[in-house]
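S.K.: fold the stuff below for me.
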Amino acid sequence: MSALAMTLPLSERIARTDPTKFRQLHGPHAGAGTMSFGSLYETEALTTNLLFLHRGVIPSKSGIGQHFHNQCEEMFVILDGEAQFTIDGRTSLLKGPVGVPCRMGHSHGIYNASEEPVQWLNVNVGMSKVYDSFDLGDPCTDVRLDAIPQFISMRLDRGLLLPVEGMDGGKGTVQYRRALQPTVFMTTWAYIDHLVVLPGASVGSRKLENLSEMYYVMSGHGQITVDGQTAGVAAGFGIPVEVGQERMLQSIDQELEVMIVGVARDMAAKAKMMAIKPL
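M.R.: All right, here's what the predicted structure looks like:
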């Protein structure tokens, strides 16, 4: 996060999904059709190597062509519907909400073969603040579908969540699951968490000295407190929490469902988190 951004009130650091501000992309990465696209955060959002958090809509018979990332890792998430995900030339149809990470040095693409638009989210973390890509010219439309995905994926399925009482010293019951472990990623990307704060419950204050987090509100509304500042949040909001900042979450009168992206300060911090010696 830039020094200027750190001085802004929390309410001004929170990003809000606004479809009226999406721009149209034609054939992204040599993909089929068009898509609507907007940026919630770019490289300046955190001091760690989160490169961006993007939000958009993939219309019917449209997608993002297969391409490589050799210095960063990216994950396409669909929040509803279904889409064909391709990793290294292997394709499977997955139903949302689901995410498929593309590890550094591998290729990926996505295609919406259905008749309905798909709500899309994209997260990218790099080895540095530099983004790279190499297009293959493959729209991923003429594919053979594998019944069992031959790649890593995560389901943001509430049925997989486990109850946690008094999380981080908070009150009441929340539902939680680590959807992707740090071993999945080759960069400083540390994890993806799925959390539902039940009505009237809260997640207590916690400070991470070597990790930053990016929160994306999937549904519901509630409040987040970061370093003593409190702001209301709702579906489609993004909230950055910098390394060393203290945060607390609470719902009010309905559930608050969030996806959390954890990014380590550096590889040594990630190795420490994984309880192994850094190389």
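S.K.: drop to CA atoms for contacts and neighbour counts, all remaining ones
M.R.: Fine.
S.K.: so is residue 5 in a helix, a strand, or just coil?
M.R.: Look at residue 5: counting by DSSP: H, G, I helix; E, B strand; the rest coil, its state is helix.
S.K.: wait, it touches residue 13, no?
M.R.: Yes. Counting by Cα atoms under 8 Å, residue 5 does reach residue 13; the two are 7.1 Å apart.
S.K.: more neighbours: those two, which one.
M.R.: residue 13 (18 against 14; other Cα atoms under 10 Å).
S.K.: so what's the more buried one up against?
M.R.: Residues near residue 13 by Cα atoms under 8 Å, 6 or more residues apart in numbering: 5, 239, 240.
S.K.: got a markdown table for these, with distance to residue 201 too?
M.R.: As requested, those are exported to a markdown table (distance: Cα to Cα, whole Å):
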| residue | distance to residue 201 |
| --- | --- |
| 5 | 30 |
| 239 | 19 |
| 240 | 21 |
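S.K.: and which of the residues you listed is nearest to residue 214?
M.R.: Nearest to residue 214, judged by Cα to Cα, of these is residue 240 at 4.6 Å.
S.K.: could you also give me the structure for this next sequence, so I can compare it with the first?
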Amino acid sequence: MNWTTMMTAAMATLALAAASGPVRAQTLAQRIGHTDPAKMRELSDVHAGAGKMRFGPLLGADALSTNLIFVHRGVIMPKSGIGQHYHNQCEEMFVILDGEAEFTIDGRTSRVKGPAGAPNVTGHAHAIYNPTDRPIEWLNINVGLTKSYDNFDLGDSREDVALDPIPQFMTMRLDRALLKPVGDKDGGTGEVMYRRMLQPTVFDTPWSYVDHLMMPPGTSLGEIRQPLMSEVYYVVGGEGEVTVAGEQVRIGKGDAVPVDINQARSLRATGSAPLELMVVGIAKDLAAKAEYVAATSPRRN
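M.R.: Coordinates of the predicted model:
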């Protein structure tokens, strides 16, 4: 399948969702996105990129009432990638969960070792290329000023380009060594490991943060309800139970859990290995984001 054909159909779906408002499945289990390699589609010429990749949607525009446009999951084949393209009304972050990839922002390219990602904010161009001989596990998150996706392709596959030894753009790493202990987080039990990888100032849209969280077996996060902020919890590894608005569901590696504004949520690690999560926060709107920043910023004397 060609990427342009797929995105044209997806944009029509987005327009319908915007016109009719969010339409959610009846249960939390139905709202959670699951990584299923058997259901992934093969794509080529993705934004005029090289080679092929496999692709599957986890969450769409109807997953949250905020301006989440999608969460996608896929595999970028060797010597393949996504060509350089602009987003002017939305922001996107490619994440590689393993291996190494060449990330490009505004024509500057660096090789980055995963698990890592590079946010691309409004009005800038980005690309990704897998120069290695093995497939790379890939995750993509897109948030807009509205729920409308936009792109402008440059016809640049970013193959065999000059590399900067130090990235000349923002990156984030899912590095467990950088996590800090937090006890009884959100009124939960035990000590979890936590770090905010990307701050609200990174993004121009209501996208507000990206966190890294690791919960040892038996620990939990207490119930919280955020009236101005929605979240997506992507399970990097491990197993657990999530409760959202009174519904409890077991979750595991590759799941994406949407938590909408003002929905109560709690989490518990249930497996023998830590429950590792990447958390994406999306505010109700820009005013709500500003209010969140004012409420959470350290006070100076």
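S.K.: what's the TM between chain one and chain two?
M.R.: The TM-score (TM-score structural alignment, normalised by the length of the first structure) is 0.97; 275 aligned residues with a Cα RMSD of 1.2 Å.
S.K.: and which of the contacts of residue 13 of the first structure is nearest to residue 62 of the first structure?
M.R.: residue 239 (29.0 Å).
S.K.: the closest one: neighbour count?
M.R.: 23.
S.K.: so what does it match up with in the second structure?
M.R.: Aligned by TM-score structural alignment, residue 239 of the first structure pairs with residue 257 of the second structure.
S.K.: do I have it right that that match meets residue 34?
M.R.: No. The pair residue 257 of the second structure and residue 34 fails to qualify as a contact (Cα under 8 Å) at a distance of 9.0 Å.
S.K.: strands of the stretch 151-279 of the first structure, residue ranges please.
M.R.: 154-155, 162-165, 173-180, 189-197, 202-207, 211-226, 229-234, 237-241, 246-264 (DSSP state E, counting those that start in this stretch).
S.K.: ok, the counterpart of residue 163 of the first structure in the second structure - contacts?
M.R.: By TM-score structural alignment, residue 163 of the first structure lines up with residue 181 in the second structure. The neighbours of residue 181 of the second structure, taking Cα under 8 Å, 6+ apart as the test, are 191, 192, 193, 194.
S.K.: burial of the residue nearest to residue 216 of the second structure when sequence neighbours are not counted, as a residue count?
M.R.: Take residue 216 of the second structure and drop its neighbours on the chain: the residue closest to it by Cα to Cα, 6 or more residues apart in numbering is residue 274, 4.3 Å away. Neighbourhood size, residue 274 of the second structure [other Cα under 10 Å]: 20.
S.K.: what's the matching residue for residue 274 of the second structure over in the first structure?
M.R.: By TM-score structural alignment, residue 274 of the second structure lines up with residue 255.
S.K.: surely its match and residue 202 touch.
M.R.: No. Using Cα under 8 Å, residue 255 of the first structure is not in contact with residue 202; the gap is 10.5 Å.
S.K.: list the contacts for residue 66 of the first structure?
M.R.: Going by Cα under 8 Å, 6+ apart, residue 66 of the first structure touches 29-31, 86, 107-110, 135-140.
S.K.: most neighbours out of these, which is it?
M.R.: Counting neighbours by other Cα under 10 Å, the top entry in these is residue 109, with 31 neighbours.
S.K.: how near is the counterpart of that one in the second structure to residue 10 of the second structure?
M.R.: Alignment note (TM-score structural alignment): residue 109 of the first structure maps to residue 127 of the second structure. According to Cα to Cα, to the nearest Å, residue 127 of the second structure and residue 10 of the second structure sit 20 Å apart.
S.K.: residue 187 of the second structure now?
M.R.: Distance from residue 187 of the second structure to residue 10 of the second structure, by Cα to Cα: 40 Å.
S.K.: run a quick neighbour tally on residue 171 of the first structure.
M.R.: 15.
S.K.: ok, now which ones touch it?
M.R.: Contacts of residue 171 of the first structure (Cα under 8 Å, 6+ apart): 165, 201, 202, 203, 204.
S.K.: residue in the second structure matching residue 145 of the first structure?
M.R.: Matched to the second structure by TM-score structural alignment, residue 145 of the first structure sits across from residue 163.
S.K.: name the nearest residue to residue 241 of the second structure, ignoring sequence neighbours.
M.R.: Of all residues beyond its chain neighbours, the one nearest residue 241 of the second structure is residue 250 (4.4 Å), with distances taken as Cα to Cα, 6+ apart.
S.K.: who's in contact with the one residue sitting closest to the centre of the first structure?
M.R.: By Cα atoms, centre = their mean, the first structure has its centre lying nearest to residue 123, at 4.7 Å. Counting by Cα under 8 Å, 6+ apart, residue 123 of the first structure touches 50, 51, 52, 53, 54, 74, 75, 76.
S.K.: any idea how far residue 245 of the first structure is from residue 133 of the first structure?
M.R.: Using Cα to Cα, one gets 32 Å for the distance from residue 133 of the first structure to residue 245 of the first structure.
S.K.: more neighbours, the two?
M.R.: Taking neighbours as other Cα under 10 Å, residue 133 of the first structure and residue 245 compare with residue 245 leading, 18 against 14.
S.K.: thought that one was touching residue 229?
M.R.: No. Applying Cα under 8 Å as the test, residue 245 of the first structure and residue 229 come out as separate, 10.9 Å apart.
S.K.: aligned partner of residue 70 of the second structure in the first structure?
M.R.: So, by TM-score structural alignment, residue 70 of the second structure is matched to residue 52.
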